[in-house]
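Trainee: Quick one: sequence and predicted model below, then my questions.
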Amino acid sequence: MPTSDVEGKDWSLERFKRHQPKTVCDVGPGEGTYAKLFRPAHHGVWWTCIEVFKPYIRRYGLKNTAKRKDMYDEVHNLDAREAPDHLFHRDLVIFGDVLEHMARGDAIDLLRKAEAAGAWNILVSLPIVPSEQGEVDGNPHEAHLHQWDPDDMDSVLAELGGRVEAMRGSTLGCWWWSRRP
């Protein structure tokens, strides 16, 4: 769904405030959960999003227009797996409830791509309990294709090097990977 459970959001916001990124790429923002939560906490941040499902861009007001400033300064309608590397060269790349929507190998490749492109921090949030889901509102990208085990995500992020902090809730797990040890 284009929404996210509230679990882990306070934990994520604390890390956002601590790291104070100046540039953010939100992958698969849906309704813009993280922009709504983080933007008021730290001004002067350049927000980019990569949204695969074009109808969400208009439905959730992700794109700026001449008449209003919305959540994102820069909006890209494409599959993040095919996005140019420079979009991941940010202080923070957010994968908020998005990696479960692709095969495990694709998700790992995407995390590696973000790290290799120069992401300083990566935030991951995903279900850690069984959460079957198919197409939602005509969006085939909403289907859950992989059920992540929290220990598996710990291992995947540890392989990137750097520092990993994790929060395991009752339904969601959140990880903050940082290039800085």
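Mentor: Sure thing, it's come through.

Trainee: C-alpha from now on. contacts and neighbour counts both.
Mentor: OK.

Trainee: which stretches of this structure form helices?
Mentor: Here the chain has its helices, by DSSP state H, at 9-19, 33-38, 54-59, 104-117, 150-158.

Trainee: Give the other helices and strands that the third one contacts.
Mentor: If you count contacts as 3 or more C-alpha pairs under 8 Å, 6 or more residues apart in numbering; DSSP states H and E, helix 54-59 packs onto no helix or strand.

Trainee: Take this one as well and set it beside the first:
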Amino acid sequence: MPRSHPEGRDWAVDRIAATTTPVVVDIGCGEGTYSDLARGWRADAHWIGVEIHAPYVDRFELTRKYDEVVIADARTYSFPREPFTLLAGDVIEHLTRPDALAFLARARAAAAEIMVSVPIIDYPQHGHDGNEHEAHLDQWTFDEMADQLPGCDTWRGDVVGRYWWTASPTSDRTDPR
């Protein structure tokens, strides 16, 4: 489905509203849920929607919801050079474990802040409506994802875990864009 589970969305929106980065990247934006919910709180930011499935752009009017829409795979998307907040709402489970680990490492090295949302229960999903990328390729436990975002703030629901990671001001971030 091109939408995320609603559990904990208010928690995520509160954190998005508190960000100060000039750019917000919503990777795997689907129907544009996070833009719908939080863009009003961060209207000053440049919002980039990244979506792998091109038909969603017209279907969900993504060009109306984002300042910029990029058709790209999360695994190869080139992050912005400006400081940015990365929203990865229900994206990681659509990647194999090695691809997810590589993506998260690359994201931690580039982003100022990262929000991740993943199902933390057995939540199988297959391709949907002509989009094979909707299939869930891996399952994460709450603690497994928290371990990938050291020191993150967490929220745990019955279905979804949400994680907010902030780069350390003294971290030696590389530029893997």
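Mentor: Here it is on my side, so go on. For clarity, every value in this text was computed on a predicted model and none was experimentally measured.

Trainee: before we move on, back to that, is it possible to export the helices of structure 1 to TSV including mean neighbour count and distance to Pro84 of structure 1?
Mentor: Converted to TSV, the helices of structure 1 look like this (neighbours: other C-alpha atoms under 10 Å; distance: least, C-alpha to C-alpha, whole Å):
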stretch	mean neighbour count	distance to Pro84 of structure 1
helix 9-19	14	24
helix 33-38	17	22
helix 54-59	15	18
helix 104-117	17	9
helix 150-158	15	21
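
Trainee: And Glu82 of structure 1, what's its match in structure 2?
Mentor: Here Glu82 of structure 1 is matched to Thr76 in structure 2, going by TM-score structural alignment.

Trainee: coming back round to it: Thr3 of structure 1: which of the helices of structure 1 is closest?
Mentor: helix 33-38 (6.8 Å; C-alpha to C-alpha).

Trainee: superposed on structure 2, where does that closest one end up, distance-wise?
Mentor: In the superposition with structure 2, the average deviation recorded for helix 33-38 of structure 1 is 0.5 Å (mean C-alpha distance after the TM-score superposition for structure 1).

Trainee: Check the burial of the match of Glu82 of structure 1 by counting its neighbours.
Mentor: 9 (other C-alpha atoms under 10 Å).

Trainee: Then Leu137 of structure 2?
Mentor: Burial of Leu137 of structure 2 is recorded as 16 neighbouring residues (other C-alpha under 10 Å).

Trainee: Also Ile71 of structure 2?
Mentor: Quick note: Ile71 of structure 2 (other C-alpha under 10 Å) scores 16 neighbours.
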